[in-house]
Every structure is written in structure tokens, then in C-alpha cells.
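Visitor: got a structure for you, letters missing:
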């Protein structure tokens, strides 16, 4: 097939860098240009030195909307709306936004969680990529929500690596703060709860239970671990079957009968789940890579769906275990 002429707007950060690493090797993408106001004129390899030998691209602050088949927007939250008001892409251009701006499915955007919205994503021209915590939590609970099992408050805890805070320095992302340390932030008020509740309401219009989410900053660079649990009267084997059936056509979803750990998912586009039942509670563990399945990998997965490609194209990743 003809190569997909692709651009990245905001390619200097962690998610932009991950998009570059994926797209320079994507067999059906022609990465035309990479945009960055802060790094304009610099070689990509000067900012992302691990890409030496992979690309000769130079960052530009020019936005060329002509002839672009797909554009990824890696701008800071709150800036995408203004950017799209200023720069008008063709109605045939697939726009994939990685910010929070359109996750409410406003302005014609489709929420890009493939395991729930695959049919809509396949015909979409505007896709709002989910948040990282939101992805791990939704994939942990979606089958249970859809079955109507959740009758009471859901308890959720999640820990994320330091790359989840972005590349811009802040006190809580400094090595001296993060290493050997843990802390809670945005207790019960995390911004991803809004999009999570939106999806759960679509899966089950009667769902209105509380989601009590405790987010933790972890002392590692990448990965997300979610633990979610709720009261459950059914049998464990029933729950496992429901989960495996729900995700039967989701190539990156894996429901493991064995205990799991976060490193199984790091450096992959997988979400790996494990289910237990203890003391009348159904407990779901969910592991993803925050920069891949939680951001750039999922964005490329959405690109593949929107262009009719095999969902896993360019995403069969795993180079290290330790």
C-alpha cells in the first residue's frame, strides 16, 4: 500500500520521542516532518540520541498541513484546541491527539481505546488518545462494568513511573526526590477519572458507582501498575472466562492465570491482567507501559486501525526482560 505521510507536532518530549522511535520503523509510515518550537533547527538525534542511525530529520517550527495523511499531536494539555483553530488540516487527514483536550469526544473526536471503541476508531478521522492511568484502569475494569458486576464503590490504587510526569523538570520528578521514594498525589481527584467514568457509562448506562483512586509516584522510570477491587458474589473461574471472552479479539490484551509483574508489560504495547478473588472481593491487577500502551504505542495502534492495517503493525516490541 501507499505510505502514510505522517507528521508529529510536539516531538521533543517523552511521548513525542516514543512516537519517533515507533514511526521511523513503521513499515507503512513516511515520517515527513517533526515539529517542536523549543528544539527547532536541531537534529532529532541531538534531542533523542538513541535514534542515531535511524533518522536524519531536523526539528521544525513550521506546520505544513498539505498532503499529510496522519498527524499526531503531542502538545501540552490545553493547547491542542488552539492549535487546530490556527492550523487547518484536510478533512481526510487522520488527527490523533495525545492531550486531554478532546477525550470528552467533543468536536467530532472518537475516544481511542481500541479494546472498547474499535469499530468507531476504524472510521474516525479524529481520535483522542486515552490517558495512561485511564488506560490501565479502564482495561482492568471494563468487562466487569459491562457485566453489571460493580454494585458498590470501586477501590483503585495505581503507581506510575517518573516519565508519566513528562520531560519538563519539576520538584517531584527530580532523581533526588524520586529515587528510594513514593508519594501520593491528586487523591480521589485525578483528571483521568473523567474519561474513565465516560467510558464506563457507555459500557453500562446504569453505572454510577464511586471510583476511589489513589495515584502514587513510583521510584522507577516507566510502567504503570493498577490494583482494583470490588465486592463480587460470583466465582473466580466465571470472572476469568468473562474477561478472556471480552478481550478475545484484542491482540495486546493478556489475561494471565499466573501472577504477573510490571516488567512483563514494560517496553511493550501490552496490557497484562491477573484476577483473584479474596474475602468476597474480585481483585484485578493491570500492568502497562505508560509511554507505550499508555500513550504513543496506543496512538500508533489507533493509526493502524484508522488506516485498515493489522492492529499490531510496528508494535511487536520487546527487547529486554531485566
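Guide: Okay, I see it. Values in this document were obtained by computation on a predicted structure and should not be read as measured data.
Visitor: all contacts plus neighbour counts: C-alpha atoms, from now on.
Guide: Noted.
Visitor: neighbouring contacts of the helix or strand hosting residue 96?
Guide: Assigned by DSSP states H and E, residue 96 falls within strand 94-97. With contacts defined as C-alpha atoms under 8 Å, 6 or more residues apart in numbering, strand 94-97 is touched by 69-74, 80, 124-129, 299, 302-303, 306.
Visitor: Could you list the residues in contact with the next helix-or-strand element following it?
Guide: Next helix or strand after strand 94-97 toward the C-terminus (DSSP H and E): strand 110-111. The contact list for strand 110-111 (C-alpha under 8 Å, 6+ apart) reads 103, 104, 105, 117, 120, 121, 124, 126, 127, 128, 129, 130.
Visitor: which residues does the second one contact?
Guide: Just to be clear, that refers to residue 104. Residue 104 neighbours (C-alpha under 8 Å, 6+ apart): 111, 195, 198.
Visitor: need the contact list for the last one.
Guide: Taking C-alpha under 8 Å, 6+ apart as the definition of contact, the neighbours of residue 198 are residue 104.
Visitor: alright, now check it against this:
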């Protein structure tokens, strides 16, 4: 059994990791670290686990676990790793943005591989340290990577993506509490969202001269999921585009091309990304839908763990959507 530790287990991504690993046939949760809830039952933060997990949050860390997941706020993973020296055999999967960019990938003798399996599967399989992609970044990259690999992202790309309130984290804020969020919608960080850096690096790794991205992130009045629409000029036919995408994702465990237009519920509570293509005149519209906490965070982290340890990619991740 793979012994796993979770750092920052009281938040949304930590909670999702606990739920997945609890039912993963090849893993055992060794500890769940939390500075705010040390000594309390894990179920006090995640009441859906009552009766399923008899484990308390810890304020100590086992530095010799097989794998540790860092579910900390952005900027905190670096500080945590400076204070806690894990064994040379411990694999580290970081869910923050601390190591995603190439300029940040080398830290304290460690090299973090960007953990998007559809792009870097072979590197992930050989890696010890993983920088898990951002949620918006995952949805948008999966929508655009096939075009970049074919050298067809020559023009600007316009992107609108709406995310649920869990994307803002568990700590309440003015724009995440119920009275503000319910029956409401708003944009934020227009054209400057922090995930653009990692998206551009991935696209440029496939096509140097890929077109500029114009990204409009939007807050939705629902709890989880990302629904992204991307469109750009495309000279080929719709069938050309479908063949391109089908070929790129032919061996992908969790990215599927759908014939019918998408809706968000078909991917929520799963580790799936569903894509749909639509052609209008000379424009190709790509729709991408994921669960921001699973394919956009914890599910993808476990997918990376499976690859690192030579397990089946979908082990522990065959999750069903709640469509109705």
C-alpha cells in the first residue's frame, strides 16, 4: 500500500483528496495535517465522512511517507518545504501555483514536472515532484492543445470561463458568501488571470507562435465546475477539427470528445474533461467542461500519483456524475 500524507486537509481540495484516497485500493492515508484543526476528527471539517474515517487532524508530519500532497494556499508550499525536509523517497504533488511555471520549477534541488497528463504523461511517469495544474488552466489547455500541436493556433483566441464558488477556496470572502453569490454573476481579473502563465507555456511548448489569449474569468452562482468556451479562426472543416481532437486524445484516460453540446452536470463529481466542437463560418468554438475540484485539482493529483507509481491511470477515479 502507498502511504499518503495530506498537508492542508481541512479545505476543499484536501477534502476531495481524502474522499478519493479513502476509496483508492492502493493507498492508505497516513496523516492529514492541519494547523487550524489539529487534534480534531477529520469529520468535523468534512461531515460526509462521519463513520467512514476514524482519523484526527495532525500537527506533525511523517517525513518518510511514500507521497505527500500539498493543499496549501498559493505561496505557502515553498515555505512549508523549506521547514519540512521529506525523505529522498517521498514523492511530492503540489496543488498550489508555486512550481507550475518553468522559472519556478527548480526548488531546493527538486525539479517539479508540470502535471497535465494529456501533455506530459511520459515525464510524469518518471518524476518525483509534480506541480499540479490550475483548474482554469486545465480546462483551457485541454480545449486548445490539439490546435497548438498542429500549429493551427495562429490567430488570437477568445476565452470565457465560468467557475463555481469552490474555486475561491473554503475561507469566506465578500464574493463567495451565499447572499452575494446566489442569483448573481460577475467577471474578475479580466485578461490578467494568473493561470494564463502556465497556459501560455504549455501552448508555446507545442507552437512557438501561438496566438494571443484573451481570457475573461467569470464567477458563477453554483458551487463546483468550470464551463469554458474558446473560439478562434480555423480554416478546416468541422470534421477536420474532430479528427484532430480525436487523434490527440485517443489515449487519454479522462478527456472525451462529445458529439452533443455540453452541460456542466455531466462532469461534476468526476475526473472527466468533456470537449465539444462547433464551427461557425471561419470560427471554431471549443467548449470544455470539468469539475474544478477533481479534474481541476484533487482528481488530477491522484491521476498523477497513479502515473508516478506505475498504477492504472483511472485507479480510484472512476467517479460518477450526479446528472439529476
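Guide: Happy to help now that I have it. Treat the numbers as computed from the prediction; the structure is a model and nothing was measured.
Visitor: thinking again about what came up before, which of the contacts of strand 94-97 of the first structure fall in strands?
Guide: 70, 71, 72, 73, 126, 127, 128 (DSSP state E).
Visitor: tell me, which helix in the second structure spans the most residues?
Guide: helix 135-149 (DSSP state H).
Visitor: which residues in the first structure does that helix align to?
Guide: Mapping helix 135-149 of the second structure onto the first structure (TM-score structural alignment) gives residues 132-146.
Visitor: Mean deviation, that stretch versus the second structure?
Guide: Following superposition, stretch 132-146 of the first structure is found to deviate from the second structure by 0.4 Å on average (mean C-alpha distance after the TM-score superposition for the first structure).
Visitor: what does that stretch rub up against?
Guide: With C-alpha under 8 Å, 6+ apart, stretch 132-146 of the first structure has contacts from 113, 115, 150, 158, 160, 164, 192-193, 195-196, 199-200, 203-204, 207, 224-226, 228, 242-243, 246, 271, 273, 284-288, 290-291, 293-295.
Visitor: Those in helices, which ones?
Guide: 115, 192, 193, 195, 196, 199, 200, 203, 242, 243, 246.
Visitor: OK, contacts around the fourth one?
Guide: Residue 195 of the first structure sits next to 103, 104, 130, 134 when contact means C-alpha under 8 Å, 6+ apart.
Visitor: same deal with the last one?
Guide: If you count contacts by C-alpha under 8 Å, 6+ apart, residue 246 of the first structure has them with residue 143.
Visitor: ok, 10 Å please
Guide: The contact partners of residue 246 of the first structure, by C-alpha atoms under 10 Å, 6 or more residues apart in numbering, come to 115, 116, 142, 143, 144, 146, 240, 253.
Visitor: got it, and the second one?
Guide: Going by C-alpha under 10 Å, 6+ apart, residue 192 of the first structure touches 100, 103, 130, 131, 132, 133, 134, 135, 137, 213.
Visitor: residue range for the strand holding residue 96 of the first structure in the second structure?
Guide: Residue correspondence for strand 94-97 of the first structure in the second structure, counting by TM-score structural alignment: residues 91-94.
Visitor: and residue 70 of the second structure, what pairs with it in the first structure?
Guide: Aligned partner of residue 70 of the second structure by TM-score structural alignment: residue 73.
Visitor: before we move on, back to that, which of the contacts of residue 246 of the first structure sits closest to residue 86 of the first structure?
Guide: residue 116 (31.7 Å; C-alpha to C-alpha).
Visitor: what's the spacing between the residue opposite that closest one in the second structure once aligned and residue 133 of the second structure?
Guide: Following TM-score structural alignment, the counterpart assigned to residue 116 of the first structure within the second structure is residue 119. Residue 119 of the second structure sits 11 Å away from residue 133 of the second structure, going by C-alpha to C-alpha, to the nearest Å.
Visitor: These two - which one has more neighbours?
Guide: Set side by side, residue 119 of the second structure and residue 133 give different neighbour counts by other C-alpha atoms under 10 Å, the larger being at residue 133 (29 against 21).
Visitor: what's near enough to touch the more buried one?
Guide: For residue 133 of the second structure, the contacting residues are 94-97, 99-101, 114-117, 139, 141, 195, 198-199, 295-297, 300-301, by C-alpha under 10 Å, 6+ apart.
Visitor: Equivalent analysis for residue 196 of the second structure, please.
Guide: With contact set as C-alpha under 10 Å, 6+ apart, residue 196 of the second structure has these partners: 134, 136, 137, 140, 141, 202, 213, 214, 215.
Visitor: Now residue 2 of the second structure. Nearest residue, chain neighbours left out?
Guide: Excluding the flanking residues, the one nearest residue 2 of the second structure by C-alpha to C-alpha, 6 or more residues apart in numbering is residue 27, at 4.5 Å.
Visitor: Count the residues that sit near the closest residue to residue 188 of the first structure other than its chain neighbours.
Guide: Nearest residue to residue 188 of the first structure, sequence neighbours excluded (C-alpha to C-alpha, 6+ apart): residue 213, at 5.0 Å. Residues lying near residue 213 of the first structure (other C-alpha under 10 Å) number 22.
Visitor: Residue 18 of the first structure now?
Guide: So residue 18 of the first structure, with other C-alpha under 10 Å, has 18 neighbours.
Visitor: where does the counterpart of it in the second structure land in three-state SS?
Guide: When the second structure is aligned by TM-score structural alignment, the residue opposite residue 18 of the first structure is residue 16. Secondary structure, DSSP: H, G, I helix; E, B strand; the rest coil: residue 16 of the second structure is helix.
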